[in-house]
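Novice: Quick one, what's the 3D model for this:
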Amino acid sequence: MSLIERAAQRLDQLKQASAEPSDEALQQAVARAAEPAAAKAAPVPEPAPVSEAQSQAAAASLPAHASRGVYIDLAMLEAKGMVTPDRPRSAIAEEYRVIKRPLLRNATDTSEARIENANLIMITSAMPGEGKTFSAINLAVSMAMELDYTVLLVDADVSRPSVFRQLGLPPERGLMDVLAGDATDLGDVLLRTNIEKLSILPAGMPHARATELLASENMNRLLKQMATRYSDRIIIFDSPPLLVTTESRVLATHMGQVVVVVEAERTTHASIKQALATIESCPIKLMMLNKARRQSHGSYYGYGYGYGYGETARENAA
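Specialist: Sure, this is the predicted structure:
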């Protein structure tokens, strides 16, 4: 029924009541007839915009358990010859216990000679296949077993993400999505794990301008946030090989420590020298000998800087 028809109906009702409609009654009739239409057409007020500062403050106030979680199959890790929290006295756990000690000492140094961003530790290699991802995961799990630290493992091999593949997990949004602006906050893509004190930041979706994103001001801000937000956090970056892509060289400029994994009996001295030359600006550079054989038993020997769990470990090293 239209507005005019409703007003006419109201006037008929007034006439039947033997009352001559006044001008005021006419106005009231029209107003009352228009009420339903006006109510239907009333606009819904839009919520007030939230400023960037308010958004950041809200994200910072979220508890640590607000992020999503993923389940890591510890039996699978053990079968691959990797460090697991439920086997703290295994041979490989003992080896990585030795490897992590100088890294933790550098990361927590409070003297005047302390290194800036020493809690940002990049694990890399000269060439693919030397065991950097295997070593990054083992270091992260081993450090998470410490009483005084929390650990964030970052899959920074953005061209060929390997951490999630090694852990048997499907791809997730992550680092590249935050840098590209497709994820609004770091907390949206951080993943808790069933290993106490260990969280993971996936590489995220592939991006054609990955090198530029890693060298961007957004990356600088993100790393500063990651390095300073939690005083007890150690951050392990699994990066691409130094001689294959440029992303690792860019990433190394932000790191306090770099560990170069070297495969025994395969990596040449020339490759090692060339790789080290690309990260000259990094204040602390350590080397980890990997896949070395113990001549007396024919097994792999870590010398404190490798892993020694036989053929299984070798086959699964990334």
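Novice: C-alpha only now, for contacts and for neighbours.
Specialist: Fine.
Novice: What about residue 65, how many residues nearby?
Specialist: 9 (other Cα atoms under 10 Å).
Novice: quick one: contacts for it?
Specialist: Contact analysis of residue 65 by Cα atoms under 8 Å, 6 or more residues apart in numbering lists residue 192.
Novice: distance of it from residue 155?
Specialist: 21 Å (Cα to Cα, to the nearest Å).
Novice: Quick check, central residue of the chain?
Specialist: In the chain, the C-alpha closest to the average C-alpha coordinate belongs to residue 201, at a distance of 2.0 Å (Cα atoms, centre = their mean).
Novice: Could you pick out the longest helix of this protein?
Specialist: If you go by DSSP state H, the chain has its longest helix at helix 23-41.
Novice: roughly how far out does that one sit from the chain middle?
Specialist: 59 Å (Cα atoms, centre = their mean, to the nearest Å).
Novice: ok, now stretch 172-186?
Specialist: For stretch 172-186 - counting by Cα atoms, centre = their mean - the centre lies 8 Å from the chain centre.
Novice: one more to line up against the first:
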Amino acid sequence: MSIIEKAASRIDQQRQAATPASAGNAERDPIAGEHPGSVLVAAEPISAGQPATAAEAGAAMAPAPASATTRSGARRVQLDLARMREQGMVTAAGGRTNLLEEFRVIKRPLLKRAFAERAPHKNPGNLIMITSSLPGEGKTYSSINLAMSIAMELDHTVLLVDADVARPSVMRTLGLPAQRGLMDILVDDSIDVSDVLLRTNVETLAILPAGTSTPHATELLASSAMTALVHELAHRYPDRVIIFDSPPLMLTSESRELASHMGQIVVVVEAQTTTQHAVKEALHRLEGFENVNLIYNKTRDLPGIEEKYDYHYG
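Specialist: Model (predicted):
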């Protein structure tokens, strides 16, 4: 049985096991029209790894001005953590919630692979791409929550890259204005990463915006400049995880070009909405890539935003 057939079979099993209340009460996420709540299904089997440590909750959340410049030249932006929690996102300041615990389960195997030994010709495991078949399935929401969860680690830092250059949504979702970013670096070799990188009041989290829109995005993502940039991001800091919020697989060619640089790929699938055909087609476009996993984004009929998330391995 192929990886596509295995993934489709698991999604079928999850749908058959879904309760009527879950199917009939799906709510749209107020941020970007995405379904909150998920089940993570591995297209390739992965283990849950070691349990999270209690020390994660001590992640630094130092206040900062809305816009400032650090000594390294990177500007600093202020994330509204209270607003993020109200909209169902992971924050250490929000206390111990189901959402926080469940993202700990998601990140464990990803982190294990991120820093595992690899063959010289393999892409670095700390490059993780989050994508979906179609828009609105929850990829940006999942990207931000995963980044926030990893930022709570004591031994790792995280860089969140908005690589959905045709329809960037990371900055908008976080309530931040659009900025220069990824595309500007690739177009203008005089621009350094540090010129456009945004430090945040979550001390272990930085953001690289999508930057200026261009009709040549596919070519730029396939260019030697992108290869050099990705290599620099992956190796500049040994403790860093880089998460790319990618374009949907079935709408653009940029996502496959981006996938060619990645060490791990996560495909978000919206429950009760994404068809099995769409999932198969999306995974077909990733045929040949290793470490492909699925997040099955499934709303549950439970009170409280943070309790509508159920992420586990199928």
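Novice: Got a TM-score for the two of them?
Specialist: Overlay of the two chains. TM-score (TM-score structural alignment, normalised by the length of structure 2): 0.73; 244 aligned residues with a Cα RMSD of 2.4 Å.
Novice: returning to what we had before: could you list which residues are in contact with the residue nearest to the centre of structure 1?
Specialist: Taking Cα under 8 Å, 6+ apart, we find residue 201 of structure 1 in contact with 152-155, 174-175, 189-191.
Novice: That one matches what in structure 2?
Specialist: Matched to structure 2 by TM-score structural alignment, residue 201 of structure 1 sits across from residue 208.
Novice: And the helices in the stretch 151-300 of structure 2?
Specialist: Per DSSP state H, counting those that start in this stretch, the stretch 151-300 of structure 2 carries helices over the ranges 170-173, 182-187, 193-196, 217-221, 224-236, 254-259, 276-284.
Novice: do you know which of those lies nearest residue 95 of structure 2?
Specialist: helix 170-173 (21.5 Å; Cα to Cα).
Novice: quick revisit: would you list the helices of the stretch 151-300 of structure 2 in CSV and tack on distance to residue 124 of structure 2 and mean neighbour count?
Specialist: Listed next are the helices of the stretch 151-300 of structure 2 as CSV, based on distance: least, Cα to Cα, whole Å; neighbours: other Cα atoms under 10 Å:
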stretch, distance to residue 124 of structure 2, mean neighbour count
helix 170-173, 23, 18
helix 182-187, 19, 21
helix 193-196, 19, 17
helix 217-221, 17, 19
helix 224-236, 7, 15
helix 254-259, 12, 22
helix 276-284, 21, 18
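Novice: out of those, nearest to residue 121 of structure 2?
Specialist: Nearest of those (Cα to Cα): helix 224-236, 12.6 Å.
Novice: The closest one vs structure 1, average distance?
Specialist: With mean Cα distance after the TM-score superposition for structure 1, helix 224-236 of structure 2 departs from structure 1 by a mean of 0.6 Å once superposed.
Novice: can you tell me what part of structure 1 that helix aligns to?
Specialist: Counting by TM-score structural alignment, helix 224-236 of structure 2 corresponds to residues 217-229.
Novice: Pull the residues that contact the matching stretch.
Specialist: Contacts for stretch 217-229 of structure 1 (Cα under 8 Å, 6+ apart): 117, 119-120, 179, 213, 233, 235, 254.
Novice: Could you identify the most distant pair in these?
Specialist: Between any two of these (Cα to Cα), the greatest distance is 23.7 Å, for 213 and 233.
Novice: since we're on residue 311 of structure 1, how many residues are nearby?
Specialist: For residue 311 of structure 1, using other Cα under 10 Å, the count is 14.
Novice: Which helix or strand contains it?
Specialist: Element membership for residue 311 of structure 1, per DSSP states H and E: helix 310-316.
Novice: What residues sit buried inside that helix?
Specialist: 310, 313-314, 316 (16 or more other Cα atoms under 10 Å).
Novice: wait, what's in contact with the residue lying closest to residue 207 of structure 1 once chain neighbours are set aside?
Specialist: Nearest non-adjacent residue to residue 207 of structure 1, counting by Cα to Cα, 6 or more residues apart in numbering: residue 176, 6.9 Å away. Residue 176 of structure 1 makes contact with 158, 203-207, 210, 213, according to Cα under 8 Å, 6+ apart.
Novice: List only those of these flagged as buried.
Specialist: 158, 203-205, 210, 213.
Novice: ok, those residues vs residue 145 of structure 1, which is closest?
Specialist: Once Cα to Cα is applied, the member of these that ends up nearest residue 145 of structure 1 is residue 203, at 23.6 Å.
Novice: So that closest one sits against residue 155, correct?
Specialist: Yes - Residue 203 of structure 1 lies in contact with residue 155 (Cα atoms under 8 Å); the separation is 4.8 Å.
Novice: Find the residues that touch each one of the two.
Specialist: In contact with both residue 203 of structure 1 and residue 155: 161, 175, using Cα under 8 Å, 6+ apart.
Novice: Excluding chain neighbours, what is closest to whatever residue of structure 2 lines up with residue 174 of structure 1?
Specialist: Matched by TM-score structural alignment, residue 174 of structure 1 corresponds to residue 181 in structure 2. Nearest non-adjacent residue to residue 181 of structure 2, counting by Cα to Cα, 6+ apart: residue 211, 3.8 Å away.
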